[in-house]
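In: Structural data only, the sequence is not supplied:
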């Protein structure tokens, strides 16, 4: 690839987006990053996420919300491809405020796609989610499974995004890879997510609150593996004009909530202290990625185990707390 290649990254200040932006810059791309510092969590955390790239000569930052159109006039120079990570996140809060999720995740995504079509930008990687599978009875979850029964507004807005990208692929020959992420964790993880919350509780010697009996399971995937998968998908759309794919990115080894918490206590050298609370609505029983397609098309091979990824997260958290 030549250094002139420009990538527009939405959600560049978030957990996954900031790691991705750093990797793109390291690979020699010019990156135009958009983020609105959504107040879902503290702005200073996102500013910290961007601290490694803000002074980079090949990085151009636009503070804007994709729900509006004002960002479009701020995009400088040609754009070769788009990686769309920006979204309102969180299953539980989507149940409390579904309209905001429709606005950002559906209207915002359509604004972006319409802008791409108008500018003749024909390559897109879209961040979808394993939540589209709902309580799928069949495991592992395969891209061919029916996903017509979302159990949260967040899930249905992510499925809507996949359908929107298909529409633009069909009408305008846009090359699209939709990536369904499975429970991403690692350094910079959002503070509302379980691992980040649990580590803070354990560090403060507070009891860990666990919803349900601990038997729900998640296919925890380390952020570095996810970013490697996104970069491979970005290479794939560049090499395959007029393609449309939906691809799982997971670790393909689900772990129960109880095991996760036990592992954290073990790594942090503390005695388990767990408070069990009733299950939350909208939470799926389990996630489990079939990654055969990702391996076939993207040579995707997750390399970081849950234990190693948790060790890295705890080290990051401790360094930040000093």
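Out: Done, it's in. Being a predicted model, the structure only gives us computed values, none of them experimental. Numbering: from 1, shown residues only.

In: alpha carbons only for contacts and neighbour counts from here, please
Out: Noted.

In: could you pull out the strands for the stretch 1-150 of the chain?
Out: 6-10, 30-35, 59-63, 81-84, 123-129 (DSSP state E, counting those that start in this stretch).

In: Which strands and helices lie in contact with the first one?
Out: For strand 6-10, the packing partners by 3 or more CA pairs under 8 Å, 6 or more residues apart in numbering; DSSP states H and E come out as helix 15-26, strand 30-35, strand 81-84.

In: now with 6 Å?
Out: strand 30-35, strand 81-84 (3 or more CA pairs under 6 Å, 6 or more residues apart in numbering; DSSP states H and E).

In: mind giving me TSV with those and columns for distance to residue 183 and mean neighbour count?
Out: What follows is the helices and strands packed on strand 6-10, written out as TSV (distance: least, CA to CA, whole Å; neighbours: other CA atoms under 10 Å):
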stretch	distance to residue 183	mean neighbour count
strand 30-35	22	24
strand 81-84	18	24
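
In: can those go into JSON lines with extra columns for distance to residue 235?
Out: As requested, the helices and strands packed on strand 6-10 are arranged in JSON lines below (distance: least, CA to CA, whole Å):
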{"stretch": "strand 30-35", "distance to residue 235": "15"}
{"stretch": "strand 81-84", "distance to residue 235": "10"}
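
In: For residue 36, see how far away residue 253 is.
Out: From residue 253 across to residue 36, the span is 34 Å (CA to CA, to the nearest Å).

In: before we move on, back to that, save the strands of the stretch 1-150 of the chain as JSON lines, and put in distance to residue 269 too.
Out: Written out in JSON lines, the entries for the strands of the stretch 1-150 of the chain read as follows (distance: least, CA to CA, whole Å):
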{"stretch": "strand 6-10", "distance to residue 269": "38"}
{"stretch": "strand 30-35", "distance to residue 269": "37"}
{"stretch": "strand 59-63", "distance to residue 269": "41"}
{"stretch": "strand 81-84", "distance to residue 269": "39"}
{"stretch": "strand 123-129", "distance to residue 269": "33"}
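
In: out of the helices and strands packed on strand 6-10, nearest to residue 140?
Out: Closest of those to residue 140 is strand 81-84, at 25.8 Å (criterion: CA to CA).

In: next, the one to line up against it:
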């Protein structure tokens, strides 16, 4: 058992990661603005990562956690790809990491994104950590990639272990309402048409509960470097929409092709998960249908809003 500091602990990915850590017997302190949204068992450190960094630094010096998982970041749907706040988050991350190392920390897990990869060269091949080119086409992807490079280089000079978890397409309870799965579920549950693109795009969908457990497993492992966090299973977006239609009983309201396919949207975006399964030893346990059933049930009962964080 080790002492873990988890930023973004009241956010979408942070909450799931906290659950995974607690299930593994870790002692978890969580940084966030909304302690009520953190899972029971997490010791809250109430702070705004952008506005109150000194509060987190003070906690580091006092509590001296052994592991840092940095899940806090701005991910407002429709804005985060080009949000100038990505620059602020990169700067805050570097300050946080330095303070953690200077307080005696030994292991860091940063949270990255599949948007770090060059989507224009994939064809039908999965993204591989060691060989797929890293050439982000968005400010968000570039900020995450730059952050990982800088943190990795700094850790290399200090003897601190660093792993970088690259998340693919997550869904689940607490997801922002405008994203794909919630937007479809909410429309269909309300008896309204759900307008979509053709749905031919192939993606790698993962339940956020599995993602949180995977991040916890990475933190508890000896793996350093990048690790794709995904299922490795290619699924057409249309199949996801059709499953949500079946689960809500409103397949008749799905309108495929009502929205144009975006020309810059990759046709195929799937992860190679050999490192996650082989070196970390983690395998997802939640099927797509079961995960979507859980998500639809959550939206049917009316979930609350998440704090900032992935």
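Out: Yes, it's here. Nothing here was measured: the structure is a model prediction, and the numbers come from that model.

In: And the strands of the stretch 1-150 of the first structure: which comes nearest residue 320 of the first structure?
Out: Counting by CA to CA, residue 320 of the first structure lies closest to strand 30-35 out of these; the figure is 22.8 Å.

In: If you count contacts, what does that closest one end up packed against?
Out: Using 3+ CA pairs under 6 Å, 6+ apart as the contact criterion, the secondary-structure elements in contact with strand 30-35 of the first structure are strand 6-10, strand 59-63.

In: In the second structure, what range does it match?
Out: Residue correspondence for strand 30-35 of the first structure in the second structure, counting by TM-score structural alignment: residues 27-32.

In: Just give me the mean distance for the matching stretch relative to the first structure.
Out: Between stretch 27-32 of the second structure and its aligned partner residues in the first structure, the average distance after superposition works out to 1.6 Å, using mean CA distance after the TM-score superposition for the first structure.

In: can you list contacts of that stretch?
Out: Judged by CA atoms under 6 Å, 6 or more residues apart in numbering, the contacts made with stretch 27-32 of the second structure from elsewhere in the structure are 3-10, 42-47.

In: what about 7 Å?
Out: Under the contact criterion CA atoms under 7 Å, 6 or more residues apart in numbering, stretch 27-32 of the second structure has outside partners 1-10, 42-48.

In: chain center to it, what's the gap?
Out: Between the centre of stretch 27-32 of the second structure and the centre of its host chain there is 17 Å, according to CA atoms, centre = their mean, to the nearest Å.

In: same deal with stretch 93-100 of the first structure?
Out: 18 Å.

In: again, but for stretch 252-268 of the second structure
Out: For stretch 252-268 of the second structure, the distance to the chain centre is 23 Å (CA atoms, centre = their mean).

In: First-to-last residue distance for that stretch?
Out: First residue to last in stretch 252-268 of the second structure (CA to CA) measures 27 Å.

In: Show me what counts as buried in it.
Out: By neighbour count, and taking 16 or more other CA atoms under 10 Å as the criterion, the buried residues in stretch 252-268 of the second structure are 253-254, 256, 266-268.

In: cool, and stretch 178-196 of the second structure?
Out: 180-189, 193-196.

In: Max pairwise distance over these: which two?
Out: Checked with CA to CA, those reach their widest spread between 189 and 196, with 15.7 Å between them.

In: which one of the helices and strands packed on strand 6-10 of the first structure lies closest to residue 174 of the first structure?
Out: Nearest to residue 174 of the first structure among these is strand 81-84 (10.4 Å), distances taken as CA to CA.

In: can you list the residues that contact that closest one?
Out: Outside of strand 81-84 of the first structure, the residues that reach it under the criterion CA under 7 Å, 6+ apart are 6-10, 121-127.

In: want to throw these into JSON lines with neighbour count and distance to residue 227 of the first structure?
Out: Output for the contacts of strand 81-84 of the first structure, formatted as JSON lines (neighbours: other CA atoms under 10 Å; distance: CA to CA, whole Å):
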{"residue": "6", "neighbour count": "21", "distance to residue 227 of the first structure": "18"}
{"residue": "7", "neighbour count": "24", "distance to residue 227 of the first structure": "15"}
{"residue": "8", "neighbour count": "23", "distance to residue 227 of the first structure": "15"}
{"residue": "9", "neighbour count": "25", "distance to residue 227 of the first structure": "13"}
{"residue": "10", "neighbour count": "27", "distance to residue 227 of the first structure": "14"}
{"residue": "121", "neighbour count": "18", "distance to residue 227 of the first structure": "22"}
{"residue": "122", "neighbour count": "23", "distance to residue 227 of the first structure": "21"}
{"residue": "123", "neighbour count": "28", "distance to residue 227 of the first structure": "17"}
{"residue": "124", "neighbour count": "27", "distance to residue 227 of the first structure": "15"}
{"residue": "125", "neighbour count": "26", "distance to residue 227 of the first structure": "12"}
{"residue": "126", "neighbour count": "25", "distance to residue 227 of the first structure": "13"}
{"residue": "127", "neighbour count": "20", "distance to residue 227 of the first structure": "11"}
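
In: circling back: tell me which of the helices and strands packed on strand 30-35 of the first structure sits nearest to residue 236 of the first structure.
Out: Closest approach to residue 236 of the first structure among these (CA to CA): strand 6-10, 14.2 Å.

In: what span of the second structure lines up against the closest one?
Out: Here strand 6-10 of the first structure aligns to the second structure at residues 3-7, judged by TM-score structural alignment.

In: That stretch vs the first structure, mean deviation?
Out: Looks like 0.6 Å for stretch 3-7 of the second structure (mean CA distance after the TM-score superposition for the first structure).
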